[in-house]
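> sharing a sequence plus its predicted fold:
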Amino acid sequence: MVMSPPGLDIRRASLTFGARPLFHDLAVEFDAGSWTCLLGRSGCGKSSLLRMIAGLALPDRHRIECTTSDGLPLQGRLAWMSQQDLLVPWLRVIGNVMLGTRWRGRWAGPTASEARERALALLSRVGLADKADAWPAALSGGQRQRVALARTLYEDAGVVLMDEPFSAVDAITRLELHDLASELLASRTVIMVTHDPLEALRLADHLLVLQGEPARAVPMAAPTGRRPRALDDPQLLAHQAELVALLREPAHV
């Protein structure tokens, strides 16, 4: 079971791409247990900021100060889900869900069977209990993303970073994945990059738009009500026009 997820406090986040400063001394807070969607024009540094929070390598000059609300290290409490499902083709579905265990060298021992049972339970929750022994090549795009979601949940992390995780599937599958992810990630601190205003408004407790050059984080109120919000929710439709207008503002301010 996931312990109380921490909030994140980002300070002095700076990134320069070549001679172009994408953002400088950016300060952002992410509330504990909330879902924040990060939007902005292509090239503004959304995905790079996510990678900086995760501590992943970047080819450019960057710095970041990231502290947690409980004062404990973020290392070991973070999971990542990307646009590509990144399933390993030579492992069956169950092996892909348990990939983190394999990397950490924890296959052997008395807990191995318990770990497998937990992975099977997660596959059941994402509707793929009958695909545990299938090869990734036999799955549809939507099924592969469900496996990727199960793998993310398997890490049992309090903080989940998601970089456009549903953009590669068709519209109906995306809506289904919204429902599933909203339910299964309810107890976690989620930060998700998306280019889709509707997706952000369905899922987010908080909205942040990276805007300008260098970019600043512009907050926008999300619709109220339980996530994921219905497509015909009047609040969602009203907020959509406002969010699109904000995204269309010129990059240079």
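Received, thanks. Here the structure is a predicted model, which is why all the values come from computation and not from measurement.
> C-alpha only now, for contacts and for neighbours.
Fine.
> who are the packing partners of the helix or strand that contains residue 113?
Element membership of residue 113, judged by DSSP states H and E, is helix 112-125. Judged by 3 or more CA pairs under 8 Å, 6 or more residues apart in numbering; DSSP states H and E, helix 112-125 is in contact with helix 93-97, helix 141-154.
> quick check: buried residues in that helix?
For helix 112-125, burial by neighbour count (16 or more other CA atoms under 10 Å) applies to 115, 116, 119, 120, 121, 122, 123.
> chain center to stretch 155-172: distance?
Counting by CA atoms, centre = their mean, to the nearest Å, stretch 155-172 is centred 5 Å from the centre of its parent chain.
> now stretch 175-191
For stretch 175-191, the distance to the chain centre is 9 Å (CA atoms, centre = their mean).
> can you pull the buried residues of that stretch?
175, 177-182, 185, 187-191.
> check stretch 8-18 too.
For stretch 8-18, by 16+ other CA under 10 Å, it's 8, 10, 11, 12, 13, 14, 15, 16.
> now, which of the residues you listed sits nearest residue 27?
For the buried residues of stretch 8-18, the closest approach to residue 27 (CA to CA) belongs to residue 11, at 4.5 Å.
> element containing that closest one, please.
Applying DSSP H and E, one finds residue 11 within strand 8-17.
> which strands and helices sit next to that strand?
So strand 8-17, by 3+ CA pairs under 8 Å, 6+ apart, packs with strand 20-30, strand 61-68.
> rerun at 10 Å
Packing partners of strand 8-17 (3 or more CA pairs under 10 Å, 6 or more residues apart in numbering; DSSP states H and E): strand 20-30, helix 46-54, strand 61-68.
> check which helices and strands the second one sits against.
Okay, so that is helix 46-54. Partner elements for helix 46-54 (3+ CA pairs under 10 Å, 6+ apart): strand 8-17, strand 20-30, strand 35-40, strand 61-68, strand 78-81, strand 159-163, strand 189-193.
> right, so of those, which gets closest to residue 244?
Closest among the helices and strands packed on helix 46-54, using CA to CA: strand 35-40, at 10.1 Å.
> and the closest one, which residues are buried?
35, 36, 37, 38, 39, 40.
> mind listing what the residue lying closest to residue 150 once chain neighbours are set aside touches?
Leaving out its chain neighbours, the residue that sits closest to residue 150 by CA to CA, 6 or more residues apart in numbering is residue 122, at 5.6 Å. Shown in contact with residue 122 (CA atoms under 10 Å, 6 or more residues apart in numbering): 94, 97, 116, 128-129, 146-147, 149-154, 184.
> one more to weigh against that first structure:
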Amino acid sequence: MTTPTQSDARTAVDFRHVDVIFGKRPKKALELLDAGQDRDAIQAATGDVVGVCDATLEVKEGEICVLMGLSGSGKSSLLRCVNGLNTVTRGEVLVRTGDAMVDVAQCNAKTLRQLRTHTVAMVFQQFALLPWRTVAENVGFGLEVQGIPKKQRDEVVAEKLAMVGLDAWKDSYAHELSGGMQQRVGLARAFAQDAPILLMDEPFSALDPLIRNKLQDELLELQQTLKKTIIFVSHDLDEAMKIGSRIAIMESGRVVQYGTPEDIALNPADAYVADFVAHMNPVNVLRGASIMTPVEVLKRLSGGRILVEPASGTVVKLDAEGGAATATATAAAEPSPVVEYQGPEQVADLPAHAVVAAPADITMREAMEIHRATNAPIVVQEDGKAVGVIGHREIYQGILGREGAPEDAPAPQDGKAAGDTSAA
């Protein structure tokens, strides 16, 4: 999924040192919090519960930010600060409305009402559909509250139901739908509001794995078109890694790490995060640049060539700009052109033993599919220059989480591959 980079996108939601205390003695609880007391000690002393503690993070326009952690970590408590469902005890929650940023923690009731109506929409875990209303009436409910005329409402509802594949069910009631279909109604209702910011509180967790995976895919497909700013709560790291542009991992009300899925997978901030990462599936998270063996440690041969895979004797000749030009499976074989990677749809047509040149941001899953089709190494390139190689050892290392270069990749040197009789 392509989203604006952090440098060129505006901030949509900015959490600044947010504390959320549930109870009757928040001032005393904050004093104990500032004194370094933990959640349990504060609850024992005051009866109050620390929902969120000093949470600071920034969500850019067009991103999917996933708040994740174990039950009770504070992820839903933080999410609900964005639309004022939870009161911020201390700190700021700035939400973009047009060209301005509104502090939800300080705004008046009228501003909050406008924000909930036009800026922020929410999809709940338990669907929250009105059982006495039809699917179409549920989807149009927010528009009805806004006072949108019926004809215009009906047009929007029809469009959004078609978007989620439920146009044929518009006259049905919630009890006539499956769980996955009910969740789609919730999505359509949120999309109908046309709010730029969408809050999703564990929307798929009550569904079975197959339906959950399908809805994750559908959300990503819709995001390609809608480009909403989405803050998504999940307790499932694989889900977070799959859909998140960035992930905030929370523990005991605190944000312990915030970064891209790959950053978190490769550089867990502490043992808590490392334990999460140890059980995740890396194939959709890690990128070529992270699992490749750099060109610098590959064996250099005469004539501007590199030995990219010693086991098969595969050699790649570089052009004047340092890009992969031709490849041979063995030193004596006839050279063949390197195939430029165009995307997943190309894999089925790749010839056996073809050496593919792929970009550095190729996913590990794509690299595995290419390697399965060609049984040959992949040359990783940046700006037309070869920077690394991915073969079976790099793929195994990515899966198993082992570090270091493949054991059969020698240190940089000049020389000839076995059987290489060409002149220097």
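Here it is on my side, so go on. Just so we're clear, the structure is a prediction, and the values are computed from it rather than from any experiment.
> what TM-score do we get after superposing?
The TM-score (TM-score structural alignment, normalised by the length of structure 1) is 0.80; 227 aligned residues with a CA RMSD of 2.8 Å.
> mind putting the buried residues of stretch 8-18 of structure 1 in JSON lines, distance to residue 71 of structure 1 included?
Formatted as JSON lines, the buried residues of stretch 8-18 of structure 1 follow (distance: CA to CA, whole Å):
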{"residue": "8", "distance to residue 71 of structure 1": "10"}
{"residue": "10", "distance to residue 71 of structure 1": "13"}
{"residue": "11", "distance to residue 71 of structure 1": "15"}
{"residue": "12", "distance to residue 71 of structure 1": "18"}
{"residue": "13", "distance to residue 71 of structure 1": "19"}
{"residue": "14", "distance to residue 71 of structure 1": "22"}
{"residue": "15", "distance to residue 71 of structure 1": "25"}
{"residue": "16", "distance to residue 71 of structure 1": "29"}
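> which residue in structure 2 aligns with the residue nearest to residue 150 of structure 1?
Superposed on structure 2 with TM-score structural alignment, residue 122 of structure 1 falls opposite residue 160.
> ok, residue 150 of structure 1 next?
Using TM-score structural alignment, residue 150 of structure 1 sits opposite residue 188 in structure 2.
> select only the buried ones of the contacts of residue 122 of structure 1 in PyMOL?
Buried residues among the contacts of residue 122 of structure 1 (16+ other CA under 10 Å), as a PyMOL selection:
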select buried, resi 94+97+116+128+129+146+147+149+150+151+152+153+154
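> so what's the residue count around the aligned partner of residue 205 of structure 2 in structure 1?
Counting by TM-score structural alignment, residue 205 of structure 2 corresponds to residue 167 in structure 1. Residue 167 of structure 1 has 16 neighbours, counted by other CA atoms under 10 Å.
> cool, and residue 168 of structure 2?
Residue 168 of structure 2: 10 neighbours (other CA under 10 Å).
> contacting residues around it?
Contacts of residue 168 of structure 2 by CA under 10 Å, 6+ apart are 158, 161, 162.
> three-state assignment of it?
helix (DSSP: H, G, I helix; E, B strand; the rest coil).
> from residue 153 of structure 2, how far off is it?
From residue 168 of structure 2 across to residue 153 of structure 2, the span is 17 Å (CA to CA, to the nearest Å).
> same question, residue 393 of structure 2
57 Å.
> same question, residue 294 of structure 2
Residue 294 of structure 2 is 56 Å from residue 153 of structure 2, by CA to CA.
> still on that earlier bit, OK, contacts around the match of residue 205 of structure 2?
82, 83, 84, 174, 194, 195, 196, 199.
> what subset of those residues is buried?
The buried subset of these (16+ other CA under 10 Å) comprises 82, 83, 84, 174, 194, 195, 199.
> now, the most widely separated pair of those?
84 and 199 (17.5 Å).
> find the centremost residue of structure 2, please.
With distances taken as CA atoms, centre = their mean, residue 244 lies nearest the centre of structure 2, 1.9 Å away.
> apart from its chain neighbours, what residue comes closest to the counterpart of residue 13 of structure 1 in structure 2?
Residue correspondence to structure 2 (TM-score structural alignment): residue 13 of structure 1 is matched to residue 18. Among residues not flanking residue 18 of structure 2 along the chain, residue 91 sits closest, at 4.4 Å (CA to CA, 6+ apart).
> out of the helices and strands packed on strand 8-17 of structure 1, flag the one nearest residue 221 of structure 1.
Across the helices and strands packed on strand 8-17 of structure 1, closest to residue 221 of structure 1 is strand 20-30 (CA to CA), at 13.9 Å.
> what helices or strands is the closest one leaning on?
Going by 3+ CA pairs under 10 Å, 6+ apart, strand 20-30 of structure 1 lies up against strand 8-17, helix 46-54, strand 61-68, strand 189-193, strand 206-211, strand 216-221.
> A strand includes residue 315 of structure 2, no?
Yes: counting by three-state DSSP, residue 315 of structure 2 is found in a strand.
> you'd agree it is up against residue 305?
Yes: if you go by CA atoms under 10 Å, residue 315 of structure 2 and residue 305 touch, sitting 6.6 Å apart.
> between the buried residues of stretch 8-18 of structure 1, which is closest to residue 233 of structure 1?
Distances from residue 233 of structure 1 to the buried residues of stretch 8-18 of structure 1, taken by CA to CA, are shortest for residue 8, at 30.0 Å.
> surely that closest one is in contact with residue 77?
No: taking CA under 10 Å as the definition, residue 8 of structure 1 is not a contact partner of residue 77, at 11.9 Å.
> quickly list what's touching both of those two.
residue 159.
> max pairwise distance over the buried residues of helix 112-125 of structure 1: which two?
Pairwise across those, and taking CA to CA, the largest span is found between 115 and 123, at 12.5 Å.
> common neighbours of the two, please.
Common contacts of residue 115 of structure 1 and residue 123 (CA under 10 Å, 6+ apart): residue 154.
> counterpart of residue 139 of structure 2 over in structure 1?
Using TM-score structural alignment, residue 139 of structure 2 lines up with residue 97 in structure 1.
> check contacts around its match.
Residues in contact with residue 97 of structure 1 (CA under 10 Å, 6+ apart) are 87-88, 91, 116, 118-120, 122-123, 132, 147-155.
> redo that, cut-off 8 Å
119, 147, 148, 150, 151, 152, 154 (CA atoms under 8 Å, 6 or more residues apart in numbering).
> nearest to residue 221 of structure 1 among those?
Distances from residue 221 of structure 1 to the contacts of residue 97 of structure 1, taken by CA to CA, are shortest for residue 152, at 27.7 Å.
> OK, contacts around the closest residue to the closest one other than its chain neighbours?
Leaving out its chain neighbours, the residue that sits closest to residue 152 of structure 1 by CA to CA, 6+ apart is residue 79, at 6.0 Å. Contact analysis of residue 79 of structure 1 by CA under 8 Å, 6+ apart lists 152, 155, 156, 157, 159, 160, 161.
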